[in-house]
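> 3D model of this:
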Amino acid sequence: MANVVQQSLIEQLRPVISDERIGTYLTAAGFDPDRALRLYIWNALVGEAFHLPVQSVEVALRNRVNRHLVELFGQQWWQNDTFLRLAGRKRATDIETALRRIRNRGAVLDTGQIVATLSFGFWSSLLQKRYNPALWGGRLHAAFPDLPPNQTRATLSQRVKRVADFRNRVWHHEPILKMDLLAEYSAIMELLNWLCPIKAGWVRPHCRVATLMRQKP
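Below is the predicted model of the structure:
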């Protein structure tokens, strides 16, 4: 009887969830409608639990990179012609978009607002090979003092991209139940440790990913 009720609920939810998305959970649940619905809620909750470690990485990364850019190009690096030429058209467009958004909300136009408004994609892109050595040659470990000696700009960039890709999947409410979430969590926390081990140690006790993993239906 319970499954009949849950199947009826699934049919009522199809117009607002979509056949494809609900089908993902039905398949994962062996077509048990009750488990499918519990998996759907669990997927949302575990995605929510990733918010703390991911935003911790994002904020730490943008502040590390911002400090480095300030040292190279001055406090208003986002207006510096040398930086803008180096950054290229796409990154300059990102900055123009950020400036427009700041003006539209009537906020003070300063570096703090620029840093907060630019996307994770902007910050992660600055670690790409094309910006080496101009940004990072001989300066990587000064900019990231807690990065282990055996890690390079390439490995840091790859890890940031992995976290950014996972973040985008979670932030766009995609199913993550088939992924190795403990591996993703470990990768995120290791990156946070590279960015600032003090912050990693502070955040870790408050992360609920492992607890929710044990509660998977």
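
> from here on, contacts and neighbour counts on C-alpha atoms
Will do.

> Give the helix, strand or coil label for the one residue sitting closest to the centre of the chain.
Within the chain, the residue whose C-alpha comes closest to the C-alpha centroid is Arg167; the distance, by C-alpha atoms, centre = their mean, is 3.6 Å. When classified by DSSP: H, G, I helix; E, B strand; the rest coil, Arg167 comes out as helix.

> residues contacting it?
When contacts are counted by C-alpha atoms under 8 Å, 6 or more residues apart in numbering, Arg167 touches Val54.

> ok, residues contacting the biggest helix by length in the chain?
Of all the segments assigned as helix in the chain under DSSP state H, the longest by residue count is helix 51-73. When contacts are defined by C-alpha under 8 Å, 6+ apart, helix 51-73 is touched by residues 75-77, 80, 82-83, 115, 120, 123, 143-144, 163, 167, 188-189, 191-192, 195-196, 199, 203-204, 207.

> I'd like the next helix or strand past it.
helix 81-87 (DSSP states H and E).

> And that next one, what's buried?
Of all the residues in helix 81-87, those buried under the rule 16 or more other C-alpha atoms under 10 Å are Phe83, Leu84, Ala87.

> Output the contacting helices and strands for whichever helix or strand comes after it.
Following helix 81-87 in sequence order, the next helix or strand is helix 89-104 (DSSP H and E). Based on contacts counted as 3 or more C-alpha pairs under 8 Å, 6 or more residues apart in numbering; DSSP states H and E, the elements that helix 89-104 packs against are helix 111-117.

> What are the buried residues along the helix it packs on?
By neighbour count, with 16+ other C-alpha under 10 Å as the criterion, the buried positions of helix 111-117 are Thr111, Ile114, Val115, Thr117.

> Excluding its own residues, what touches it? List them.
Applying C-alpha under 8 Å, 6+ apart, the contact partners of helix 111-117 are Arg62, Asn63, Asn66, Gln75, Gln76, Trp78, Ile95, Ala98, Leu99, Arg101, Ile102, Ala107.

> quick one more, to check against the first:
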Amino acid sequence: MDQPEAQRLHRLLSQARLPEYEAFCGGDRVAALRLFCWNTEVAAAFYGPLQHLELVLRSVLDQRMFQLFGRDDWWDHPGVDLHYGAVAKIREAVHQLGRQGLAPTPSEVVAELPFGFWVSLIGRGNNYDQRLWRTTLYQAFPGYRGGRHALHRKLDFLRVLRNKIAHHAPIYHRHLNADHEAIMAMLGFIDAPLADLVARYSPVPAVLARRPRLP
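Down below sits the predicted model:
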């Protein structure tokens, strides 16, 4: 990429993002755009591992909540007592399904609920530690030997990474090797063979090795 191309791309791309890259690169627009492009590449590389984590977390937590409350629509059980934010996410999921012309069946609602909803079930909530974690949710992580609070902190950190990627935000400044290792560790807590499979095919390490050098 040369200076004329950098100038043209600079005019086309969002001014809301590029100044941060330029500041990081000492005002060098060519270096900033190379870093911008690499940020896009590494964000795309993280998509697969994060997708596996989101899908398996949703699956195992849904299964545990079904076991605890004995119904597919466990969120409507009188004893579930979800906190306000979780209830709001369920209402939004049902609303979105209606807008799409889909029936809000339990399986459709589960598929519509965002990653943050599932992470929140490991949080403090309305006495979640005693009612949900110690009763059943800990069984969703057979490879984990720590407390609920530490696990929730790890998951929430990955939720932030996932949301930054979804909103096209910069992630180049994060410790991305550690992020990748955290995803694999979390997958391992749930299912070690799945973690091995995802690690084997993850493009993240190769993309991290191609990070552009700053001037």
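
> hang on, the earlier thing: how far does the longest helix of the first structure sit from the chain's center?
A distance of 12 Å separates the C-alpha centroid of helix 51-73 of the first structure from that of its chain, computed with C-alpha atoms, centre = their mean, to the nearest Å.

> which one in the first structure is aligned with Leu208 of the second structure?
Superposed on the first structure with TM-score structural alignment, Leu208 of the second structure falls opposite Met213.

> Where does stretch 177-187 of the second structure end up in the first structure?
Per the alignment by TM-score structural alignment, stretch 177-187 of the second structure matches residues 182-192 in the first structure.

> Stretch 49-57 of the first structure aligns to what range in the second structure?
Per the alignment by TM-score structural alignment, stretch 49-57 of the first structure matches residues 45-53 in the second structure.

> ok, average deviation of the match of stretch 177-187 of the second structure from the second structure?
Following the fit onto the second structure, the mean deviation recorded for stretch 182-192 of the first structure is 0.9 Å by mean C-alpha distance after the TM-score superposition for the first structure.

> Go through that stretch and flag the buried ones.
Neighbour-count burial for stretch 182-192 of the first structure flags Tyr185, Ala187, Ile188, Met189, Glu190, Leu191, Leu192 (criterion: 16+ other C-alpha under 10 Å).

> surely the third one meets Ala164?
No: no contact is recorded between Ile188 of the first structure and Ala164 when judged using C-alpha atoms under 8 Å, the distance being 9.7 Å.

> quick revisit: let's have the buried residues of stretch 182-192 of the first structure in a markdown table, adding secondary structure and distance to Ile176 of the first structure.
Conversion of these to a markdown table gives the following (DSSP: H, G, I helix; E, B strand; the rest coil; distance: C-alpha to C-alpha, whole Å):
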| residue | secondary structure | distance to Ile176 of the first structure |
| --- | --- | --- |
| Tyr185 | helix | 12 |
| Ala187 | helix | 15 |
| Ile188 | helix | 15 |
| Met189 | helix | 18 |
| Glu190 | helix | 20 |
| Leu191 | helix | 20 |
| Leu192 | helix | 21 |
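
> quick check, nearest of those to Leu45 of the first structure?
Nearest to Leu45 of the first structure among those, counting by C-alpha to C-alpha, is Tyr185 at 14.5 Å.

> State the number of residues packed around Arg134 of the second structure.
Using other C-alpha atoms under 10 Å, Arg134 of the second structure has 13 other residues around it.

> which one in the first structure is aligned with it?
Pairing criterion TM-score structural alignment: the partner of Arg134 of the second structure within the first structure is identified as Gly137.

> quick one: secondary structure of its match?
coil.

> Could you measure from it over to Thr152 of the first structure?
With distances defined as C-alpha to C-alpha, to the nearest Å, the gap from Gly137 of the first structure to Thr152 of the first structure amounts to 11 Å.

> Could you do Phe50 of the first structure as well?
The gap separating Phe50 of the first structure from Thr152 of the first structure is 26 Å, by C-alpha to C-alpha.

> And for Asp94 of the first structure?
Shown here: Asp94 of the first structure relative to Thr152 of the first structure, a distance of 26 Å by C-alpha to C-alpha.

> again with Phe166 of the first structure
In this view, Phe166 of the first structure and Thr152 of the first structure are 21 Å apart by C-alpha to C-alpha.

> quick one: which of those two has more around it?
Phe166 (21 against 13).

> list the contacts for Ala98 of the first structure?
Remark: with contacts taken as C-alpha under 8 Å, 6+ apart, Ala98 of the first structure is in contact with Ile114, Thr117, Leu118.

> need the contact list for Tyr25 of the first structure.
Per C-alpha under 8 Å, 6+ apart, neighbours of Tyr25 of the first structure: Ala36, Leu37, Leu39, Tyr40.

> Mind filtering those down to those shared with the second structure?
On the basis of both residues aligned by TM-score structural alignment, their matches' C-alpha atoms under 8 Å, what survives of the contacts of Tyr25 of the first structure in the second structure is Ala36, Leu37, Leu39, Tyr40.

> Out of those, give me the one that has the most neighbours.
When neighbours are counted by other C-alpha under 10 Å, Ala36 leads these with 24 neighbours.
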